[in-house]
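# here is my input; please provide its structure:
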Amino acid sequence: MATITREEALEYHKLQGKPGKISVIPTKPMLTQRDLSLAYTPGVAIPVLEIEQDADASYEYTAKGNLVAVLTNGTAILGLGDRGALAAKPVMEGKAVLFKRFADVDAIDIEVDSRDPDVVIQVARAISPSFGGINLEDIKAPECFYIEETLRSLLDIPVFHDDQHGTAIISGAALLNGLELVGKQIAEVKIVVSGAGASAISCAELMVKLGAKRENILLVDTRGVVYQGRQEGMNPYKERFAAETEARSLADAVRGADVFYGLSVKDILTPEMVKTMAERPLIFAMSNPDPEIRYELAKEARPDAIVATGRSDYPNQINNVLGFPFIFRGALDVRARTINDEMKVAASHALAALAKEDVPDSVLRAYNLESLKFGPDYIIPKPLDPRVLLWEAPAVARAAIESGVARKVIDIEEYRQQLAFRLGMGEQIRYYILNKAKSAPRLMRICFAEGEESKIIRAAYQIMDENIGEPILIGRADVICQKISDLGLSCTPRIIDPLHYERFEEYAQAFYLLRQRKGITLKDARQRILDPNVFGPMMVKMGDADAFVSGLTYDYPDVIRPALQIHHTKPGTQRAAGVYIMIVNDRTYLFTDATVNIDPSAEDLAEIACLAADFAQQLGIEPRVALLSFSNFGSTIHPLSLKVKKAVDLIRQRRPELMVDGEMQADTAVSPEIIQERYPFSRVSDANVLVFPSLESANIAYKLLARLGNAQAIGPILLGIGAPIHVLQTGEEVRNIVNIAAVAVMDAMSRQP
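Presented below is the predicted three-dimensional model:
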């Protein structure tokens, strides 16, 4: 798994001059005096009076119905132990952004500075009117059990300790599917749980709810098997699983066991122990980042085993992010009074069922798989599967309604459609690109022109650490190595100095042959090949690299001109073009062309639009293409608007399968309401690929949106070049250099035979 440096982690948490990971954004207009009067005094008095009369009105007039408190006292922070309330804040903010990122649930972190569980209960109870639910986090056992049980009895909103129930629900889904594959009945299997903390106890309890027999479960803690009559290290929660058994050690317990649940410490389960388990065992080694037994060792010892871990670099990842965002989504949307066992079981069954469905192409592309189907290496959905929201949240909502804890009864099919509308791509695009790059059959070699720059070196470190690709740094080895040392990085990227490269003369000769009829002599070629922006593309040409990235310290033409001279455009393509991925809140747009073609003709616009639409499909986005102008469908007759109209006609002739329309104004393109009211004949509504009539309009638009609209821009991404060549913006941040490198890898992968 990827390692994180101290410097990188601290920089991330103050990125762009904004400390922390969350902020508050108004959901209502705040532009006029009347807006302010409605938002606050005097207008705010009206909903106050309504809520006084009817408490449920708070769900209609405030954010309560979509707001969760992520509450801790910091007594069990990740694997760091008791570090206090304030130190837990980065973790709670992280949890809050996962709620938002995966299920569009707003969350606020609450750190309670007390180790007294009764104080935690008092605080949670006192603030509960503000929230639709409370997610308890990083509270040590056994206090966490007492706190959750007490709050559930006191409050009429969901209270959920994710450390307990999250892992239980996800692993429960994996258990159901794993047992189905090995042909065993849950009521008959022998189960061993290594660990007796909050998560382990909850996992064992949910197994019982799923059909396992309590007497078939052996709990093993640091003192050994939890057996009847044991006095040391016991508490009421362990007592529920005190077994009548002669087994005293983990080795004793796993002998003949069908299932192993690891929620303890790394390497505690040995290959020798695994060999004593029953035929076709399930081994869920979920300690993170280091499992109870390494995946490779488990499979080597028992090739017939189905193995799951908490890690993303092995099959069957048990990841809590498959649970809590969607469980709260469903609970909030029916205004549930609690999250009960029926809802947890429903979540497990929904995940188990989803794993048996046909996996969509977008998920296959994200993991670079030809196919993925239910089987020993796929018993649980992938964390980036967007369908989880559409399966799990409705299942939880239905269970809440059927078990009588929902205040609001909804039509589940209509609800599923509403959830689908929430599936804006947003940051998912970045994760998609990074995961696509990581899943390449082999590490793609990415050549960087500015290898001596600190930002490039730092990006190279991340690229290597996350297995995105194999960076090649062009520059002087002594300079680069010194900077690596100065930056405190532990990496050894490949470094090439053109002046001392063993194939220098071959490169010069090859470049000369390419440009000899363009005024280049062999002497000129030897000089030009020393330019990193020539040498890098030539590395791709000569098969020594798969992709080339430059532009951190160069102007755009300095990069693209030699790239076109060496590689030209792709076969069947007359023009190169540039596209930006613009992520605006939870929506994703492609802006083109903001970088290459200054004043494109109608023919150029048609080709640019097709290139951008094809790239959208590579990202798993179904393109809805709008060609922009100052005119709406002939409202203004002018040569500039007629050029755009002609481009639309050309696209329809060449690519009739594309969803494209224009000419139209920018607000028309992105506002379905305008299309519906004024232009219902348009073939495109809510466009996501925006083709601008000129470079200046596109460039201005993307920069204004990035600066004033807080949009995230990924790019520029070159399209139509004859090789994977990509350009950075001058002064780009390390994060975005990594993004472009991943795009370059994805581009290189798409060109592989």
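# C-alpha from now on. contacts and neighbour counts both.
Will do.
# in the stretch 251-400 of the chain, which spans are helices?
271-275, 295-301, 324-333, 341-354, 361-366, 387-402 (DSSP state H, counting those that start in this stretch).
# deepest of those helices, which one?
Of all the helices of the stretch 251-400 of the chain, helix 324-333 has the most neighbours on average by mean count of other Cα atoms under 10 Å, namely a mean of 27.
# chain center to that helix, what's the gap?
In terms of Cα atoms, centre = their mean, to the nearest Å, the centre of helix 324-333 is found 18 Å from the chain centre.
# quick check: which of the helices of the stretch 251-400 of the chain is nearest to residue 582?
Residue 582 lies closest to helix 361-366 among the helices of the stretch 251-400 of the chain, at 19.2 Å (Cα to Cα).
# and that closest one, what does it pack onto?
helix 428-438 (3 or more Cα pairs under 8 Å, 6 or more residues apart in numbering; DSSP states H and E).
# ok, back up a step: can I get the helices of the stretch 251-400 of the chain in a markdown table with distance to residue 494?
Output for those, formatted as a markdown table (distance: least, Cα to Cα, whole Å):
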| stretch | distance to residue 494 |
| --- | --- |
| helix 271-275 | 37 |
| helix 295-301 | 29 |
| helix 324-333 | 41 |
| helix 341-354 | 43 |
| helix 361-366 | 27 |
| helix 387-402 | 40 |
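# please generate a structure for the following sequence too, so the two can be compared:
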Amino acid sequence: ETVKLIQPSFGGINLEDISKPKCYKVLETLKNDPEVKIPVWHDDAQGTGTVVVAGVLGGLNVVKKDIENITVAFLGVGAANTRTAYLLISAGVNPKNIIMVDSKGAIYADREDVVKDKDYDTFKYDLAQKTNPERKTGDLGDIIEGMDVLIAASRPVPGTVKKEWITKMAADSIVYACANPLPEIWPWDAKDAGARIVGTGRSDFDNQINNSLGFPGIFRGTLDVRASTITDEMCIAAAQALADLGAKEANERKVIPTMDQWELYPAEATAVGMKAIEQGIAKKQWEEKELYEHAELIIRRARGASEVLYEKGFIPKAPI
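Next comes the predicted model:
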């Protein structure tokens, strides 16, 4: 009811810090309500998932593997990894090549507690039906052998992912330890254990995988075309734009652009807006070149205004 009341004054709604699985119900209810006319977005899930997918696509550019053939292990089945799994499947990962691990071990179709709670955590149950067809059991260390990619979004405790587990992964493995403020494994430990590409949620380490790389550009494109919702296809378009933008200079330490490369945001916005137009959910039509120029102008102006405010002291400098 709150969203319906305030929607005339806002172009979109961002949901933040809602616990799982309540966050799923809130998002799906609002997205499917015909009386809600503006896009609703859950950044902790959709934003993080989009940038992780971009990181996977960018990493695959470096290690020269095809997304259709890779195997993926997930540590954590919370909001972020749940949405990431769906996005990766939509992007081309075979769900049969995915195994997801929660605090009780690998999930699979008939795991007793997953089945018991299927009405409470429907997405976890659904993913259990789609993934891990061999019904492998045990913790991450038991199922990670030969995996190409590890995506962790669990506890912010280094050592949660053990070095000896990383050594079991396939050659040229990709490890994204996304817990904040501390990753599940220190990047240097993952590298020592054999991972070729390692990313975290932090800007002071290589390969930052953080939703701040996705949300601004995605919403810019959504608002510019006045899209009624934000689809998975729009998220994947943003992820592909990120990976494509970074492809020319992609290397093990930088698989996608960083936030200081602000040109990523109009590129994302354009990809998202054009996908919304293609899907028929945009109220405003644009040519691709014009949409890019429009997004770039708005972002450039905002950056310029912020720089003036910093220079004049109206915005205090960060206490570094």
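# circling back: now for the helices of the stretch 251-400 of the first structure, which one comes closest to residue 191 of the first structure?
Nearest of the helices of the stretch 251-400 of the first structure (Cα to Cα): helix 271-275, 13.2 Å.
# what range in the second structure does that closest one sit on?
Alignment of helix 271-275 of the first structure against the second structure: residues 163-167, by TM-score structural alignment.
# show residues contacting the matching stretch.
For stretch 163-167 of the second structure, the surrounding residues in contact (Cα atoms under 8 Å, 6 or more residues apart in numbering) are 140, 141, 144, 145, 185, 189, 190, 192, 193, 194, 195.
# now check the first structure for the residue matching the fifth one.
Put plainly, it is residue 185 of the second structure. Taking TM-score structural alignment, the alignment pairs residue 185 of the second structure with residue 293 from the first structure.
# likewise the second one?
Matched to the first structure by TM-score structural alignment, residue 141 of the second structure sits across from residue 251.
# cool, residue 261 of the second structure as well?
So, by TM-score structural alignment, residue 261 of the second structure is matched to residue 385.
# which residue, other than its chain neighbours, is closest to that match?
Excluding the flanking residues, the one nearest residue 385 of the first structure by Cα to Cα, 6 or more residues apart in numbering is residue 363, at 6.0 Å.
# the one you found contacts residue 384, doesn't it?
Yes: look at residue 363 of the first structure against residue 384 with Cα atoms under 8 Å: they come within range, at 7.3 Å.
# related to what we said a few turns ago, of all the helices of the stretch 251-400 of the first structure, which one is nearest residue 562 of the first structure?
Residue 562 of the first structure lies closest, by Cα to Cα, to one member of the helices of the stretch 251-400 of the first structure: helix 361-366, at 31.4 Å.
# so which bit of the second structure is the closest one matched to?
The counterpart of helix 361-366 of the first structure in the second structure, using TM-score structural alignment, is absent.
# now swap in stretch 515-533 of the first structure and tell me
The alignment of stretch 515-533 of the first structure onto the second structure (TM-score structural alignment) covers no residues at all.
# how long is that stretch from one end to the other?
Length of stretch 515-533 of the first structure, first residue to last, Cα to Cα, to the nearest Å: 15 Å.
# got it, and stretch 67-80 of the second structure?
This stretch, stretch 67-80 of the second structure, spans 20 Å end to end (Cα to Cα).
# got it, and stretch 87-97 of the second structure?
Stretch 87-97 of the second structure stretches 14 Å from its first residue to its last (Cα to Cα).
# that stretch corresponds to what range in the first structure?
Under the alignment (TM-score structural alignment), stretch 87-97 of the second structure falls on residues 206-216 in the first structure.
# go through the matching stretch and flag the buried ones.
Buried residues in stretch 206-216 of the first structure, defined by neighbour count with 16 or more other Cα atoms under 10 Å: 206, 207, 208, 209, 210, 212, 213, 214, 216.
# my guess is the second one contacts residue 172, does it?
Think residue 207 of the first structure. Yes: applying Cα under 8 Å as the test, residue 207 of the first structure and residue 172 come out as touching, 6.6 Å apart.
# ok, residue 197 of the second structure to residue 264 of the second structure distance?
According to Cα to Cα, residue 197 of the second structure and residue 264 of the second structure sit 21 Å apart.
# residue 643 of the first structure versus the most centrally placed residue in the first structure, what's the distance?
The residue lying closest to the centre of the first structure (Cα atoms, centre = their mean) is residue 431, at 4.4 Å. From residue 431 of the first structure across to residue 643 of the first structure, the span is 37 Å (Cα to Cα).
# how many neighbouring residues does residue 640 of the first structure have?
16 (other Cα atoms under 10 Å).
# I am finished for the moment; much appreciated.
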